[in-house]
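*Asks:* can you look at this prediction? I've put the sequence above it.
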Amino acid sequence: MSSSDPWLVVGLGNPGAQYAATRHNVGQMVVAELAERMRGAFKPHKANARVAEGRVVPGGPRCVLALPNTYMNVSGGPVNGLLKYFGLPPERLIVVHDELDIPFDALKLKQGGGHGGHNGLRDIIAATGSNDFVRVRVGIGRPPGRQQAADFVLQPFSSTERQTLPNLVVDAADAVELIAADGLTAAQLKVHTAG
């Protein structure tokens, strides 16, 4: 694979209007932002996902943006199906997802590693047989008090968070563009030193 090969960029979340504005769907918000930037429209794909194709960076590699139609904890099937359909290895996969272990409004980029209790990542690792994909981890912070994480991620962002959320989505979309254009290491240098 070379740096000009396509990327598959998957935004994790749950389908349906009732989940659209929840913390668990921030990955889908980021991928929707990328589609808007490249003026791409999502179309149904046989891998049980909606897909938009184009270049997120002019002159950069082609990107396949994807939103699985499945619930978060069974994201692996659509992701594996898309990798096979487009003939891409897991190393050319970027998964954008919510991350409890990172404060709200912060981003971390990494390749490989475990699932950290994230059911979407767990299912992708199981379905693809690999953890060697790139993750854009979008911080949503920890639940307040004794609230269960499972309840917290399925709630909408607070009114205070909603004021900052558009900037966070833009920053995460910028990070995906950096990875696609310059590679993960260069993107990490920019993103991790910016904060």
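*Replies:* Perfect, I can see it now.
*Asks:* every contact and neighbour count from this point should use C-alpha atoms.
*Replies:* Noted.
*Asks:* residue boundaries of the strands in this protein?
*Replies:* 7-11, 43-45, 49-55, 62-68, 93-99, 107-111, 134-139 (DSSP state E).
*Asks:* any chance of those strands in TSV, plus mean neighbour count and distance to residue 80?
*Replies:* Below are the strands of the chain laid out as TSV (neighbours: other Cα atoms under 10 Å; distance: least, Cα to Cα, whole Å):
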stretch	mean neighbour count	distance to residue 80
strand 7-11	26	11
strand 43-45	15	13
strand 49-55	21	11
strand 62-68	25	11
strand 93-99	26	10
strand 107-111	19	17
strand 134-139	24	15
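*Asks:* between the ones you listed, which one is closest to residue 74.
*Replies:* The closest of the strands of the chain to residue 74 is strand 62-68. By Cα to Cα, the value is 9.1 Å.
*Asks:* show me what the closest one is packed up against.
*Replies:* strand 7-11, helix 26-37, strand 49-55 (3 or more Cα pairs under 8 Å, 6 or more residues apart in numbering; DSSP states H and E).
*Asks:* dropping in the other structure now:
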Amino acid sequence: MLGFLKALLTGKRNEEEGRMFVIVGLGNPEKKYFGTRHNVGFATIDALSDKYNIGLTETKFKAVYGKGRIGSERVILVKPLTYMNLSGEAVAPICNYFKVDTKSDLIVISDDVELDAGRIRVRPKGSAGGHNGLKNIIAQLGHDEFSRVRVGVGKKPKEWDMVDWVLGHFEGEDATAIKEGIEDATEAVLDIIENGPDSAMNKFNGKK
């Protein structure tokens, strides 16, 4: 009875209690950023949404999100609407509201300019590595001990400005490679959920 009353007061159903993974893809919300290198996190969330039939139908916490299942676990797929540099302003509130343990049940997907297009790298924790979205999430959470899947978007050519590079679109072989990379990223998320980040690191970090 107490649990039922608590659910009524918080607006949550009993089925929402217990373990839940929050999976966040980083990007910028305007249509003009669709398909850019900086938005591969969004693209991976869209791929997960399609693959597991999880509609992104709710807008709250400065984010658009949807609840469903991946494998045997309940998940929330999240795309922050804050723009990249303020991603933590969406991630922290949604994790707090759903009482998610951000050190074990948060997975963040982002782009990586140090990896070839389509390569992915899984990490159980670590620094932002110069990525402003990750930097803001770390600042808002107060720690860097959350899992992340970094999707390679290709190294910036010397003649390019970094902002122009990450906000540019994939072309040629990179456009093909990134599709495979996004698929690998969805598989890595499943592996993290079912087996932990170490398993996903062993399977995907050396994959070409």
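*Replies:* It's in. In this text the structure is predicted, and so the values were computed from the model without any measurement.
*Asks:* just put the helices and strands packed on strand 62-68 of structure 1 in CSV and tack on distance to residue 127 of structure 1.
*Replies:* What follows is those, written out as CSV (distance: least, Cα to Cα, whole Å):
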stretch, distance to residue 127 of structure 1
strand 7-11, 14
helix 26-37, 19
strand 49-55, 15
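*Asks:* out of these, which gets nearest to residue 136 of structure 1?
*Replies:* helix 26-37 (8.5 Å).
*Asks:* residues in structure 2 aligned with that closest one?
*Replies:* Following TM-score structural alignment, the partner segment of helix 26-37 of structure 1 in structure 2 covers residues 40-51.
*Asks:* buried stuff in that stretch?
*Replies:* If you call a residue buried by 16 or more other Cα atoms under 10 Å, then stretch 40-51 of structure 2 has these buried ones: 40-49.
*Asks:* what do you get for stretch 75-92 of structure 1?
*Replies:* So, applying 16+ other Cα under 10 Å, buried residues of stretch 75-92 of structure 1: 75-83, 88-92.
*Asks:* how much space between residue 109 of structure 1 and residue 133 of structure 1?
*Replies:* 11 Å (Cα to Cα, to the nearest Å).
*Asks:* next: residue 33 of structure 1.
*Replies:* Taking Cα to Cα, one finds residue 33 of structure 1 at 21 Å from residue 133 of structure 1.
*Asks:* what lines up with residue 124 of structure 2 in structure 1?
*Replies:* Using TM-score structural alignment, residue 124 of structure 2 sits opposite residue 111 in structure 1.
*Asks:* quick one, what contacts that match?
*Replies:* Listed by Cα atoms under 8 Å, 6 or more residues apart in numbering, the contact set of residue 111 of structure 1 reads 132-135.
*Asks:* ok so, going back, just the ones of the buried residues of stretch 75-92 of structure 1 in helices?
*Replies:* Counted as lying in helices by DSSP state H, out of the buried residues of stretch 75-92 of structure 1, are 76-83.
*Asks:* which of the residues you listed lies closest to residue 148 of structure 1?
*Replies:* Taking these together and measuring to residue 148 of structure 1 by Cα to Cα, the closest member is residue 76, at 24.3 Å.
*Asks:* for the counterpart of that closest one in structure 2, which non-adjacent residue is closest in space?
*Replies:* Alignment note: residue 76 of structure 1 maps to residue 88 in structure 2; criterion TM-score structural alignment. Closest residue to residue 88 of structure 2 apart from its sequence neighbours, by Cα to Cα, 6 or more residues apart in numbering: residue 137 at 3.8 Å.
*Asks:* burial measure for that neighbour, as a count.
*Replies:* Residues lying near residue 137 of structure 2 (other Cα atoms under 10 Å) number 24.
*Asks:* cool, residue 112 of structure 1 as well?
*Replies:* The burial count for residue 112 of structure 1: 14, using other Cα under 10 Å.
*Asks:* in contact with it, which residues are there?
*Replies:* Contacts of residue 112 of structure 1 (Cα under 8 Å, 6+ apart): 131-135.
*Asks:* if you set the cut-off to 6 Å instead, what comes out?
*Replies:* 131-133 (Cα atoms under 6 Å, 6 or more residues apart in numbering).
*Asks:* kindly reformat the residues you listed as TSV containing distance to residue 164 of structure 1 and neighbour count.
*Replies:* TSV is the format used below for the contacts of residue 112 of structure 1 (distance: Cα to Cα, whole Å; neighbours: other Cα atoms under 10 Å):
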residue	distance to residue 164 of structure 1	neighbour count
131	31	19
132	31	19
133	28	19
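*Asks:* closest one of these to residue 96 of structure 1?
*Replies:* residue 133 (10.7 Å).
*Asks:* spit out the contact partners of that closest one.
*Replies:* Taking Cα under 6 Å, 6+ apart, one finds 90-91, 93, 111-112 in contact with residue 133 of structure 1.
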